[in-house]
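J.: no letters, just coordinates:
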């Protein structure tokens, strides 16, 4: 009986620590990203953003621009190619969607 209680307590502790790791990784995924808008397609509600490289290693090399769907709740009227932006992205069913878009 005592051994069973010890095993159950250990399993509960392991479950709690794994849940905390999942929550912290989800929080990291929601951190804002930065980049430069390369294209705005207002008709199809798409925006292409070239992500900003972090750090100093490879800072002069730019990555390829990524295209994102923009939901109807976000305005594209003030965003133009060449603007530096901060943005957040979510992905559902293979479609990457901007959840937050703000000029710097």
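T.: Arrived safely. For clarity, every value in this text was computed on a predicted model and none was experimentally measured. Numbering: from 1, shown residues only.

J.: please make it C-alpha for all contacts and neighbour counts, starting now.
T.: Will do.

J.: what's the burial count for residue 41?
T.: 13 (other C-alpha atoms under 10 Å).

J.: ignore the last one, residue 47
T.: Neighbours of residue 47 using other C-alpha under 10 Å come to 23.

J.: tell me which element it falls in.
T.: strand 46-51 (DSSP states H and E).

J.: distance from the following helix or strand past that strand to the middle of the chain?
T.: Next in sequence after strand 46-51, counting helices and strands by DSSP H and E, comes strand 66-69. Distance, stretch centre to chain centre, for strand 66-69: 12 Å (C-alpha atoms, centre = their mean, to the nearest Å).

J.: second structure for comparison follows:
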């Protein structure tokens, strides 16, 4: 019983660490909208690969972490960004114009 509990805790810790690493993966996209009042930005992510690369997906809206400035960004700008997800809210932790 003790061994099973230790194994379960280890597996849970690895799953959390793995998901945090994926969440911090650098993404790229094009800004489609900015709401400076609510500190949100809509970004259409760049598709990876070649099949359907021109079709792209719909733009997603992200909350921007406090301290990140949106003043120098405009719709149409290409950006790289990192996102974390907490309680169902996707928040940009790093946003940089390319």
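T.: Noted; the coordinates are in hand. Given the structure is predicted, the values throughout are model-derived calculations rather than measurements.

J.: now compute the TM-score of the two chains, please.
T.: Aligned and superposed, the two chains score 0.81 in TM-score terms (TM-score structural alignment, normalised by the length of the second structure); 97 aligned residues with a C-alpha RMSD of 2.3 Å.

J.: just to revisit the earlier point, the strand holding residue 47 of the first structure against the second structure, how far on average?
T.: In this overlay with the second structure, the average offset of strand 46-51 of the first structure from its partner residues is 0.4 Å by mean C-alpha distance after the TM-score superposition for the first structure.

J.: which bit of the second structure covers that strand?
T.: The aligned range for strand 46-51 of the first structure in the second structure is 40-45, by TM-score structural alignment.

J.: quick one: the strands in the first structure, in order.
T.: Listed in chain order, the strands of the first structure (DSSP state E) span 33-41, 46-51, 66-69, 84-92, 95-103.

J.: show me what the fourth one is packed against.
T.: By that I understand strand 84-92 of the first structure. Packing partners of strand 84-92 of the first structure (3 or more C-alpha pairs under 8 Å, 6 or more residues apart in numbering; DSSP states H and E): strand 33-41, strand 95-103.

J.: can I get the ones you listed in a markdown table including distance to residue 7 of the first structure?
T.: Listed next are those as a markdown table, based on distance: least, C-alpha to C-alpha, whole Å:
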| stretch | distance to residue 7 of the first structure |
| --- | --- |
| strand 33-41 | 43 |
| strand 95-103 | 43 |
